[in-house]
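> here's my sequence, what's the structure:
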Amino acid sequence: MYLSTIDSDQPFQTPYRPAVKELIGFLTSGLEDNLHSIYLYGSVARRTAKPGSSNLDVIVVTHKSFNDSKAALFNTIKWRFQKSYPFITEVSFKTALVSDVVSLDSIFSWGFQLRHCAVCVHGENLAECFGDYEPSWEIAKHWNMDVEDWVAVYRNRIARADKTEDLIKSQKIIAKKLLRASYSVVMYRDKNWFDDPLECGQQFLRYFPEKQVEIERLGILLSGRLIAKRSVIGILDGFGDWLVKQYKKTEFKIG
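Modelled structure (predicted):
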């Protein structure tokens, strides 16, 4: 059973069309011949973005490194988008070299992301270099085996946060990671792939219904509702620790 891909022929949601067009214009003029291709991933790519709460997630593939000008170019785009498209909460960038994307070492990283989680909006579509993927433990662990590190980092950030907006942002990020990681631990059994974090949580409950309360609490964190620090840390210490152990147990069993 092959995993589904995002329909690249479906138009983007109306509010995001001019933003995508302007993004392409900025990157093509800023990178010129060094630019190979541009991809979107996340909710805008899936056409499920919600104005006021969704990021614009971008992958920029170039022929050679542009570290000397990267910060200036990306910061300019982010500043312009804050002014022109305030409903886009953030513009986030990932960068890669063509040679790295097409490398055999990138099959479960760039290959999987471009093939099943992104859409090409400019240039040669490198997703076509890869065949369709089947659900596997290799994919699951590549994308979420780092959940232990994420829990540690965001537990510390939440404990140290002194601004409400920083606390809510951290809550949402770690909740999204844990919901997706929860499904990934059962993906090789379920034979599917879901990107929406809430759907990941619901599908996970088919295998671990006893975790209903924890999944519901992660959904509350994801909603952006302010929760007391001690309660958030309690979720990370409890469910986060359990999930880390599940990954280690599955890795020991499957390898």
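> contacts and neighbour counts: CA atoms only from here.
Noted.
> Leu3 is in what secondary structure piece?
Using DSSP states H and E, Leu3 sits within no helix or strand.
> okay, now it: neighbour count?
14 (other CA atoms under 10 Å).
> again with the one 5 residues further on
By the criterion of other CA under 10 Å, Ser8 has 13 neighbours.
> for the comparison step, fold the sequence that follows:
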Amino acid sequence: MRRDEGADVDKGLDRDGLFVREGALSKVSAAFAEVVTGARAGIAAAFGPELLHSAYLYGSIPRGTAVAGRSDLDLLLALRRQPTPADRAAADALQAELDRRFAQINGAGILLFGTETLLSELERYDLGWFVACLCTPLLGPDLAEHLPRYRPDTLLARETNGDLALLLPRWRARAAAATTDAERRTLSRGAGRHLVRTGFTLVMPRWQGWTSDLAESAEVFARYYPERGDQMRAAAAAARTGSADPGVLTLLFEELGPWLAAEYTASHGVKAPRP
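Have a look, this model is predicted:
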């Protein structure tokens, strides 16, 4: 049975329950237009058509929700072969150049993958879904044309975020090794984002929709797990601004995180192992 069309659009789905790509170049605000133009030119100059298959924007800028001075510039590059250390160095240099040139962004990040990886069966419901549904084409042919349409089901939940138990020990090790508040804020921001998105995808098949908004994600989660709602809201707050508070790190890595990993495995299973 088809759901109400307006409700589907509000939840990031079409009337048949399939994901609608969340970003578009037409949604980029005037404040970030020159950033996108600069990124496009910088990518083309640094990589060139013989190496670069396609480039994509993702995050708040193509969603039209970016805030000048606070939002990141997030890019994904699909290369015609597997990335090399030299490619990573070129991406790092481009990141630094874009961050230097544009005060509107709070840093730039570039993900590098080979097209073979992005289109592989192993990544069909993780990186493939990410490209097809959360990335906005910027340069080159769109890989989404070679990928399926997606539904917010348990398979997608498992393959996107069913690896939280593997991440927790790494985060704890980083927290133990951190010597500055800046390091702790960076860690809590990244881990908080991951936990909120994992909490959301835990309930996504029941909610039957998609959102990338962290605050909304936490509230959707809280509808199904009200006893954990305040913890997820705290994770969303850490995701937005970062926190050096030891109590917040304990909440993320020792309280919410372990419970969420166990509940996720019980509900959706474990993500297919990667090499």
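> what are the boundaries of the helices in structure 1?
17-31, 43-46, 67-84, 98-101, 112-116, 137-144, 147-160, 164-190, 197-204, 212-222, 229-235, 241-254 (DSSP state H).
> of those, which approaches Val91 of structure 1 most closely?
Nearest of these to Val91 of structure 1, taken as CA to CA: helix 67-84 at 6.0 Å.
> if we can go back for a sec, tell me which of the helices of structure 1 lies nearest to Thr5 of structure 1.
helix 112-116 (4.6 Å).
> Provide the aligned range in structure 2 for that closest one.
Aligned by TM-score structural alignment, helix 112-116 of structure 1 falls on residues 129-133 of structure 2.
> now that stretch: buried residues?
129-133 (16 or more other CA atoms under 10 Å).
> any chance of the helices of structure 1 in a markdown table, plus distance to Val61 of structure 1?
Putting the helices of structure 1 into a markdown table (distance: least, CA to CA, whole Å) gives the following:
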| stretch | distance to Val61 of structure 1 |
| --- | --- |
| helix 17-31 | 10 |
| helix 43-46 | 17 |
| helix 67-84 | 12 |
| helix 98-101 | 6 |
| helix 112-116 | 11 |
| helix 137-144 | 20 |
| helix 147-160 | 26 |
| helix 164-190 | 25 |
| helix 197-204 | 26 |
| helix 212-222 | 30 |
| helix 229-235 | 37 |
| helix 241-254 | 31 |
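> nearest to Val60 of structure 1, out of the ones you listed?
helix 17-31 (8.5 Å).
> residues in structure 1 aligned with stretch 180-198 of structure 2?
Mapped onto structure 1 using TM-score structural alignment, stretch 180-198 of structure 2 covers residues 163-181.
> how about the nearest residue to the residue opposite Ala44 of structure 2 in structure 1 once aligned, chain neighbours excluded?
Ala44 of structure 2 maps onto Thr28 of structure 1 when the alignment is built from TM-score structural alignment. Counting by CA to CA, 6 or more residues apart in numbering, Leu35 is the residue found nearest to Thr28 of structure 1 once chain neighbours are left out, at 6.7 Å.
> quick one: that neighbour from Ser106 of structure 1, how far?
20 Å (CA to CA, to the nearest Å).
> so those two - more neighbours on which side?
Looking at Leu35 of structure 1 and Ser106 with other CA under 10 Å, you find the greater number of neighbours at Leu35, namely 21 against 14.
> between the buried residues of stretch 129-133 of structure 2, which sits nearest Thr37 of structure 2?
Closest approach between these and Thr37 of structure 2, by CA to CA: Val131, at 20.2 Å.
> surely that closest one and Leu147 touch.
No. Contact criterion CA atoms under 8 Å: Val131 of structure 2 and Leu147 do not qualify, at 9.0 Å.
> which residue is the nearest non-sequential neighbour of Ala262 of structure 2?
Closest to Ala262 of structure 2 by CA to CA, 6+ apart is Ala165, at 7.8 Å.
> mind telling me what the one you found corresponds to in structure 1?
Aligned partner of Ala165 of structure 2 by TM-score structural alignment: Glu148.
> its match: neighbouring residues, count only.
Neighbours of Glu148 of structure 1 using other CA under 10 Å come to 16.
> for Gln212 of structure 1, same thing?
14.
> contacting residues for the aligned partner of it in structure 2?
Here Gln212 of structure 1 is matched to Gly229 in structure 2, going by TM-score structural alignment. Applying CA atoms under 8 Å, 6 or more residues apart in numbering to Gly229 of structure 2 gives the contacts 218-219, 221-223.
> overlap between the residues you listed and structure 1?
Contacts conserved in structure 1 for those, using both residues aligned by TM-score structural alignment, their matches' CA atoms under 8 Å: Ala222.
> now for the contacts of Gly229 of structure 2: which two are most distant?
Pairwise over these, using CA to CA, the maximum falls at Ala218 and Arg223, 8.9 Å.
> what's the burial count for the residue mapped onto Ala89 of structure 2 from structure 1?
For Ala89 of structure 2, the aligned residue in structure 1 is Ala72 (criterion: TM-score structural alignment). Using other CA under 10 Å, Ala72 of structure 1 has 11 other residues around it.
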